[in-house]
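>>> Below: sequence and its predicted model.
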Amino acid sequence: MTNGIVVEHLSKHFKVHEREAGLRGALHSLLKRSFHTVRAVDDISFTIEPGEIVGFLGPNGAGKTTTMKMLSGLLHPSGGRVNVGGFVPFQQKEAFKKRITLVMGQKSQLIWDIPASETFLINQAIYEIPDAQFRETMGELTQLLELEPLLKKPVRNLSLGERMKCELAASLLHRPDIIFLDEPTIGLDVNMQETVRRFIKEYNERFNATILLTSHYMADVTALCKRVIIINHGHIPFDGDLNQLVNTHAPFKVAKLVFARPVDRHDLDKYGEVLQYEYPQASIQIPRAAVSEQASRMLAELPVQDFTIEDPPMEDVIGMAFAAEEGA
């Protein structure tokens, strides 16, 4: 049974009411309401193969969550075609609902005043999960997410990170093979973010699950995704390999140096663009094609005590991609 995703010319437009400020504007809106159309998603197309983990990136308001909701059947598209695991999502067929899950980092399905284990039992009934499968899946999720100490605590007594682990377990009890993750690590500390990433990767490998991930934490994307899709103003300016994105929008590396003694800042200009110099440290941006040559020169000609070559931060690369799309 295929668990791929096919999106063809997908659009979602909203009519938004406009009203001028003040009493006059309020009175006018009573007599004649004015609207304008927001093109939240505007003619996008992509295909995700079974078992892929794909990053879905964009600034706030770009259309990420709207797309996720259409793929999971929560919103009816204004135009285009969507096929998720062989189903048309907005038809809301029972078999489709048992194949997918949507995890939103800022939304909770856990019941606040009772232990998470009670929500798990409710989901067992909703998804009609046989007892043997439920026990087996609960055992796997408890082990992978280290849930044992949490199962009997009321949800209100759990930390944010503990609640997120229980949210993931509740969403995956029916073993979906198509997963939409919308900011799953938002608000979590660094250690808990790493736990969630490790779990997502292990679940993908164990069940060959197809995963579409949105996140503002670039560590999520670089740890899990080889491919990224960028959406901005409702359309897609980039869909491809993560390394290709870096090479296209950041065709340089950054040399970070620690000097044994002061050097003249102007002496560094011949190696590349000096981003920062405050003795004993300097950062120099070098074109990727010239990295090997310039690194050899710096080590031979400068009093280097320590030296590293790094890619620019992924946040900067994504920002450059957005800026390039804005200027197009």
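Yes, it's here.
>>> rest of the way, CA atoms for contacts and neighbours
Will do.
>>> mind listing what the residue most central in space within the chain touches?
Taking Cα atoms, centre = their mean as the criterion, residue 214 is the residue nearest the geometric centre of the chain, at 2.2 Å. Counting by Cα atoms under 8 Å, 6 or more residues apart in numbering, residue 214 touches 55-57, 64, 181-183.
>>> got the contact list for whichever strand or helix holds residue 323?
Counting by DSSP states H and E, the element that carries residue 323 is helix 314-327. Applying Cα under 8 Å, 6+ apart, the contact partners of helix 314-327 are 218, 222, 232, 237, 245-246, 249-250.
>>> Narrow those to those in strands?
When DSSP state E is applied, the contacts of helix 314-327 are split such that 232, 237 fall in strands.
>>> Report the buried members of the contacts of helix 314-327.
Among the contacts of helix 314-327, those buried by neighbour count (16 or more other Cα atoms under 10 Å) are 218, 232, 237, 245-246, 249-250.
>>> Comparison target below:
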Amino acid sequence: MSAGQNNTEQQKTIVVETEKLTKEYRRFEKEPGLLGSVKSLFNRKFVTKTAVDSLDLKISQGEFTALIGPNGAGKTTLVKMLTGIIAPSSGRISVLGYYPNKLENAFKRQYAVVMGQKSQLFFELTPLDTFALFRELYNIPPDVYKRNVDYFVDIFGVSGLLNVQVRTLSLGERMKMELITALLHSPQILFLDEPTIGLDAAAQRQIRTFLREVNREQGTTIILTSHYMEDVRSLCGRSIVISGGRKIYDGDTERLFASYQIHKKITLLFETECTFAAPPGAVVIEQSPWKAVFMVPKEQSGELLQSIIALYPLRDITVEEDDLGGVVERIYTAGGEAR
């Protein structure tokens, strides 16, 4: 990064800052069986689990940042502390200048949370009814409310769905309404947890386009947790990888993937029945007379594709990057330093 870029970063407002942030839980454990249950009545044993371990973090206003890592890495615990749902065990935390766990109304009006597996919509109401309810909850001025509804409805093209019951909407349509609801009060920070989970490819693209627009046009700081590589790679300029509650990578998303994506996944669909011979170095995942799926080293993929096109009658070819899980696993193995 150049000196000019460093100066620009320093001029940005820091909206999220933590220092040695730690969250520990005490969990009761007992020996198995009836005897273990009886012993636990007199001698209860507890173990301490560290969900977030001495984490330092700074996020600037307007950043689109990914939090990635396996289940149990500490991502959700971190988001819960940033939103005030739980209190840290130790360390310093500041979000928009507030200590989140005080749950001050002035703080709660400045962020929003959207979770792909949990809904804030009322299924028996229409989206417009839910919007009106949130307008009252957040005391949104009428002109701001109308401007935001018109703006977000236009981006998503959902004007024809505003007066139908939420329970009749598809999953993709509901997620669009979830995002509109979350953004009605113009939050400064939006926390997203798997916003595209379960959606088809078209709905995922619409959600990504919407979030990119909100980040760029509204200047909303967005913190995304996702296991979908395309979400992270297409939206987030910065990625933070967490493992065992510790931050093991914090930097440029493209550099992260370029360093650790070492394979390409190639899917071939044949025009006629073929006996496919896997090239040297390939790992076959699936094979039939009409289809072949295999992994090859990234640096060999271009040359191999040229030879395959010349040898086989192909109806379609799909080339995909390593999945996010494989990338993150390699980061853990390498100790978190991008090559």
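Sure thing, it's come through. Keep in mind it's a predicted model, so treat the numbers as computed, not measured.
>>> quick one, strands of the stretch 201-328 of the first structure?
210-214, 227-232, 235-241, 252-259, 273-278, 281-287, 304-310 (DSSP state E, counting those that start in this stretch).
>>> Check the stretch 1-150 of the first structure too.
For the stretch 1-150 of the first structure, the strands defined by DSSP E, counting those that start in this stretch occupy 5-18, 34-48, 53-57, 79-84, 100-104.
>>> between those strands, which gets nearest to residue 197 of the first structure?
Of all the strands of the stretch 1-150 of the first structure, strand 53-57 sits nearest to residue 197 of the first structure, with 11.7 Å by Cα to Cα.
>>> What is the corresponding segment of the second structure for the closest one?
The alignment of strand 53-57 of the first structure onto the second structure (TM-score structural alignment) spans residues 64-68.
>>> What lies in contact with that stretch?
Against stretch 64-68 of the second structure from outside (Cα under 8 Å, 6+ apart): 59, 75, 215, 221-227, 232, 235-242.
>>> one step back: output the buried ones among the contacts of helix 314-327 of the first structure in TSV, with distance to residue 327 of the first structure appended to each entry.
Shown next, in TSV, are these (distance: Cα to Cα, whole Å):
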residue	distance to residue 327 of the first structure
218	23
232	12
237	12
245	17
246	18
249	13
250	16
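>>> and which of these is nearest to residue 268 of the first structure?
Set against residue 268 of the first structure, the nearest of these by Cα to Cα is residue 250 (20.8 Å).
>>> residues contacting that closest one?
Residue 250 of the first structure is in contact with 312, 317, 320, counting by Cα under 8 Å, 6+ apart.
>>> Leaving out the residues flanking it, which one is nearest to the aligned residue in the first structure for residue 15 of the second structure?
The alignment partner of residue 15 of the second structure in the first structure, by TM-score structural alignment, is residue 4. Of all residues not flanking residue 4 of the first structure in the chain, residue 50 sits nearest, at 4.4 Å (Cα to Cα, 6 or more residues apart in numbering).
>>> do residue 308 of the first structure as well
residue 256 (5.3 Å).
>>> Was I right to think the one you found contacts residue 281?
Yes. Counting by Cα atoms under 8 Å, residue 256 of the first structure touches residue 281, with 7.3 Å between them.
>>> re the thing from before, how close does the residue nearest to the centre of the first structure get to residue 80 of the first structure?
Residue 214 of the first structure sits at a distance of 22 Å from residue 80 of the first structure (criterion: Cα to Cα, to the nearest Å).
>>> And for residue 116 of the first structure?
Going from residue 116 of the first structure to residue 80 of the first structure by Cα to Cα gives 39 Å.
>>> the more surrounded of those two?
residue 116 (27 against 15; other Cα atoms under 10 Å).
>>> That one contacts residue 122, correct?
No. Checked against Cα under 8 Å, the pair residue 116 of the first structure and residue 122 is beyond contact range at 10.0 Å.
>>> now residue 7 of the first structure: how far from residue 99 of the first structure?
Taking Cα to Cα as the measure, residue 7 of the first structure falls 17 Å from residue 99 of the first structure.
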